[in-house]
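Student: Return atomic coordinates for the entry below.
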Amino acid sequence: MVIVSFCDDRDSSAADPASTKRSITGGDQIDASLSNANAHLIRIDAQPGDYVRGQFSGRGVTLSLVDEQGNHQRRLANGTGSKESFYFIHNDGAPYRLKVQAGVPGATDAEYTLNFSEIIPKADQVATQSPPASPRLRTLQVELLRSATSDVRRSKLIETFWDTIRQQGTPLVEFDSVRPPLGEDQALVTFLYRGAKHRVQVFSAPSGNHDEMQRLGDSDVWYASYRVPRTARIGYKIAPDVPRFAGSFWEQRRAILATAQLDPLNPNSFPERPIDRFAGESIIALPDAPHSKWLDRQANVPAGSVQRHEFSSEILGNRRDVYLYRPFGYAPEKPGNGLLVVFDGRRYLEDVSTAEVLDRLIFAGEIIPTAAILISNPSSASRAEELPCNPKFASFLSEELLPWAEHQQVTAEREKTVVVGASYGGLAAAYMGLKLPQLFGHVYSQSGSFWWSPGSKPGVPQAAPQWLTRQYAKDDKSNVRFRLEAGHFEDHGETSIFDSTRHLRDVLEAKGYDVDHQEYATGHGYYYWRHTFPDGLIAILGKR
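Tutor: Okay, the predicted model is just below:
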């Protein structure tokens, strides 16, 4: 609400006969005539920063903003006779006045209409928030707006909300009353956090990025919602109050690691018992997410053996741990044995439970007796250098490691030898299929980094991406079979694992390769790969 009063510019104390001093609110209208006056000055007794918008109509008269001394500040309407809209912010200094003036000096009986469509005080100029997609949050939003004048009522509503969330756990998973409606195969997953001061981010899934969470009004409820397939499996962290500072893009991006932690309201994590709240990740599997029974503990399954060896490479000039898995009752010279050669060996042993999965699959008769060579990395730096399509690493395998493993009586025919890896390891596995087809009959790539090209880095645009796919396109076909897997949540622009895996599949099939290509509602990480690993082994080495 504002107070307006009329006078003409000849005598600022004389009230205009057409109007009196009165309150004006949004939607009010003034109809007046200049009569014999040269102009009307309309005082606006409003607060600095108030937003005023309206409409003016009057033929041959203009509407302007002037300051206290009558100096022109802004033309609002030109007097065309039709309705003209105007907008302004009330002055922070001396108050404005509206000046209605005849366009032709000496004109009389000029009628005009001034409509104040909306007057918004500065205190009420807050960004409106769209209704959340989540029906539960939408209900809370409406309840909080209805209780805007009662702090006690608002506090009780929020506490009741969080009490319910603590009982049922996070994230929220909803199927009905979502806006806009979900598809039949979709669910809405909403991540929640309480206690942040400035900002909160969802780290990793399902976008695979660092996503800003929204705040529900001025409450302590932070949220981010995603439409995902009902078969989705999601691993994530919550990062409250990530620091902002002057630094490079990558320095600022890595700052999320300072606060990224387990979701305090989600009891499920991977691994099951992390050493602290900053280790591992929170997880959720939607009701239709496929579960592999081969990850479950089973009684009476005889365990194979795992031996750690420290292996020194002259070709690579470093040392690393290599683990040899032999199944229970392993007969090294028996025809029909299988062999896995696995990159990121320690991670596959610990996070994928490779030895236990092999024990169960072999005991159940799902796959042939299969040994494994699990190759670890000396460091993260060496991994980034050795695994992405490195000829020296291929020589290390063919000239040093595999001959040594044969002396350890861990070997198999080429047709039953599988090279396995994930991410850079999946890229390396496919590279070995190109460079060492005489040693490997099968390539098993989980989320292979096929976006890679020499000199590239994750997230950095490339002039000539997907180097390995281009090599397969131009080289002669060999007798290697492929199992390729990728997740729907691994689709990130120019470094999209999802798209680049599809492209490799298309190129391989065009060349005549045998390709088993699988896609899942998953992201990037061992939590996902462990669930698809048993099915991949059955597809490659299964007795049936």
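Student: all contacts plus neighbour counts: C-alpha atoms, from now on.
Tutor: Noted.
Student: counting contacts, what elements does the helix or strand residue 43 falls within pack onto?
Tutor: Following DSSP states H and E, the helix or strand that holds residue 43 is strand 39-45. Other helices and strands packing on strand 39-45, by 3 or more Cα pairs under 8 Å, 6 or more residues apart in numbering; DSSP states H and E, are strand 2-8, strand 97-102.
Student: Just tell me which of those ends up closest to residue 77.
Tutor: When the helices and strands packed on strand 39-45 are compared for distance to residue 77 using Cα to Cα, the nearest one is strand 97-102, at 9.4 Å.
Student: Report the angle between the closest one and strand 39-45.
Tutor: 160 degrees (axes from the mean of the first three to the mean of the last three Cα atoms, to 10 degrees).
Student: Any idea how far the next helix or strand after strand 97-102 is from the middle of the chain?
Tutor: Next helix or strand after strand 97-102 toward the C-terminus (DSSP H and E): strand 111-120. Between the centre of strand 111-120 and the centre of its host chain there is 46 Å, according to Cα atoms, centre = their mean, to the nearest Å.
Student: residues of strand 111-120 that come out buried?
Tutor: Residues of strand 111-120 classed as buried: 111, 112, 114, 115, 116, 117, 118, 119, 120 (neighbour count, 16 or more other Cα atoms under 10 Å).
Student: One more sequence to fold, the one below, so I can look at both together:
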Amino acid sequence: MAAQWLREEAAGQPAWWQKVASHGTPIVEPHDDRHVKMTWLWRDPAGDERHSPIRRVYADINGITDHHSTSPSSLTRLPGTDVWYGAAVIDRRWRGSYSLIPITDRDLPPVFSDDETLRDRQQRAWWVSLFPLAIADPLNRLSLGPSHRPRPVSLAQGPDADDQSAWQAADRPWDEARLQLFQWRSERLDNQRRVWLYASGDAAVEANRPLVLLLDGQNWIERHALLPVIEHETARGHLPPACWLLIDAIDGEHRENELPCNAAFWQAIIEELLPQAQKREAFSEEGARTVVAGQSYGGLAALYAGVHWPERFGHVLSQSGSFWWPTVQFVTQFEKRHELEEGWLIRQVRQRDAAAPTLTVIQQAGDREADIEFVNRQMHQALTAAGHRAEYRVFSGGHDALCWRGGLVDGVRQLLSAMK
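Tutor: Sure thing, here's the model as predicted:
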């Protein structure tokens, strides 16, 4: 269909663009049993090549675009028109975020050094310099839900991508009176941050309600509207009533210090934050009725909490957990992965005390994040060997919140449903 449209004489005319807008982009068409062809189209606001300063339009597709290339592929202009187009063959199960990056002469790739180290540094600096130019796809019809922060991203997905229909509720009104926002001033950590406490549904015994502790809470409040989804899923009986405690990361520096296996951070949560939260809403103090969840460094931190305080955090959802930490060479020199020492927490899991409580763990990682998928397989093997109840699922996608959001709801649902 897309190829046929591009061959039409009317390509680039207003009626043609209206047809594209009505259909939405990317255009997804069958390719073979396992793949689809996705075609992206962008309308140059300045017109054709005689009138427009746009020289290239990069499609930055999560898990697909090579961010290390000195000459990333660009969409192609259809000569004599305002049409830019490009296509990729992608797994039918894939889901991911993407941005379009139109650039002028000034932002074209520089002349790169022959020295490999310097060239890599130059390439990274050039690619990062393009980030402010990224835009969402104006022809994409898939809603990301409300956001307090503008996001220059859009969503693309294959016909067999995991079901995320629960997230259609992100746009719906919800009972905001159930949400409490407060400041947690930590003496142990000598800092303060926002914390969101949300009580979903109506529990018969409030003190027995499960607790779901979610790291990087700001992302799930400000960027991805999780709470209306939780309210809707609870009302439909797909989630049991629970207390959701979402913890702000403060900023990137605090996140990098507190989330990678930091005992003081978790001791502060246990000794300071949880008692404060419990004064506001009753919930269970049992690890058997507590889920801790996070993504990336948060996925590492969630499992760290379970391994070291299993009596308080008995259920763990780790999404794209950074189990390479602190051996960054898994990321920077992935080709040497079989020569590297396993991540610190993996080694801790292998040394488990046989008398320690057994954890219930769900791990998720994407097939488009090779380094993360590799270390998650290592961790899954370690958890299983140590006697924990561990499930590992690989989804088709990358290091991407638009993949994590579905896995978060599904994973928490599975963990809560298994509680006695």
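Student: Please state their TM-score.
Tutor: Aligned and superposed, the two chains score 0.79 in TM-score terms (TM-score structural alignment, normalised by the length of structure 2); 384 aligned residues with a Cα RMSD of 3.4 Å.
Student: Next, the angle from the helix or strand just after the strand holding residue 43 of structure 1 to strand 2-8.
Tutor: Tracing the chain C-terminally past strand 39-45 of structure 1 and defining elements by DSSP H and E, one meets strand 51-57 next. For strand 51-57 of structure 1 against strand 2-8, the angle between stretch directions is 40 degrees (the same axes, to 10 degrees).
Student: circling back to that earlier point, any chance of the helices and strands packed on strand 39-45 of structure 1 in TSV, plus mean neighbour count?
Tutor: As requested, those are arranged in TSV below (neighbours: other Cα atoms under 10 Å):
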stretch	mean neighbour count
strand 2-8	20
strand 97-102	25
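Student: Ok, which of these comes nearest residue 228 of structure 1?
Tutor: Distances from residue 228 of structure 1 to each of those were compared using Cα to Cα; the minimum, 49.5 Å, belongs to strand 2-8.
Student: Counting by contacts, list what that closest one packs against.
Tutor: strand 22-24, strand 39-45.
Student: Just tell me what residue 102 of structure 2 corresponds to in structure 1.
Tutor: If you follow residue 102 of structure 2 across to structure 1 using TM-score structural alignment, you land on residue 240.
Student: Tell me how far the corresponding residue of structure 1 for residue 74 of structure 2 lies from residue 279 of structure 1.
Tutor: For residue 74 of structure 2, the aligned position in structure 1 is occupied by residue 213, per TM-score structural alignment. Here the criterion is Cα to Cα, to the nearest Å. By it, residue 213 of structure 1 lies 21 Å from residue 279 of structure 1.
Student: Residue 243 of structure 1 too?
Tutor: Using Cα to Cα, which is the criterion applied here, residue 243 of structure 1 is 19 Å from residue 279 of structure 1.
Student: Could you do residue 331 of structure 1 as well?
Tutor: When Cα to Cα is the yardstick, residue 331 of structure 1 and residue 279 of structure 1 sit 40 Å from each other.
Student: Neighbour count: the two, which is higher?
Tutor: When neighbours are counted by other Cα atoms under 10 Å, residue 279 comes out ahead of the other of residue 331 of structure 1 and residue 279, with 16 against 13.
Student: Nearest spatial neighbour of the more buried one, chain-adjacent residues omitted?
Tutor: Nearest in space to residue 279 of structure 1, with sequence neighbours left out and distances taken as Cα to Cα, 6 or more residues apart in numbering, is residue 261 at 7.0 Å.
Student: Also residue 530 of structure 1?
Tutor: The spatially closest residue to residue 530 of structure 1, leaving aside those adjacent along the chain, is residue 352, at 4.4 Å (Cα to Cα, 6+ apart).
Student: Could you do residue 413 of structure 2 as well?
Tutor: Sequence neighbours aside, residue 239 is the residue nearest to residue 413 of structure 2 in space, at 5.7 Å (criterion: Cα to Cα, 6+ apart).
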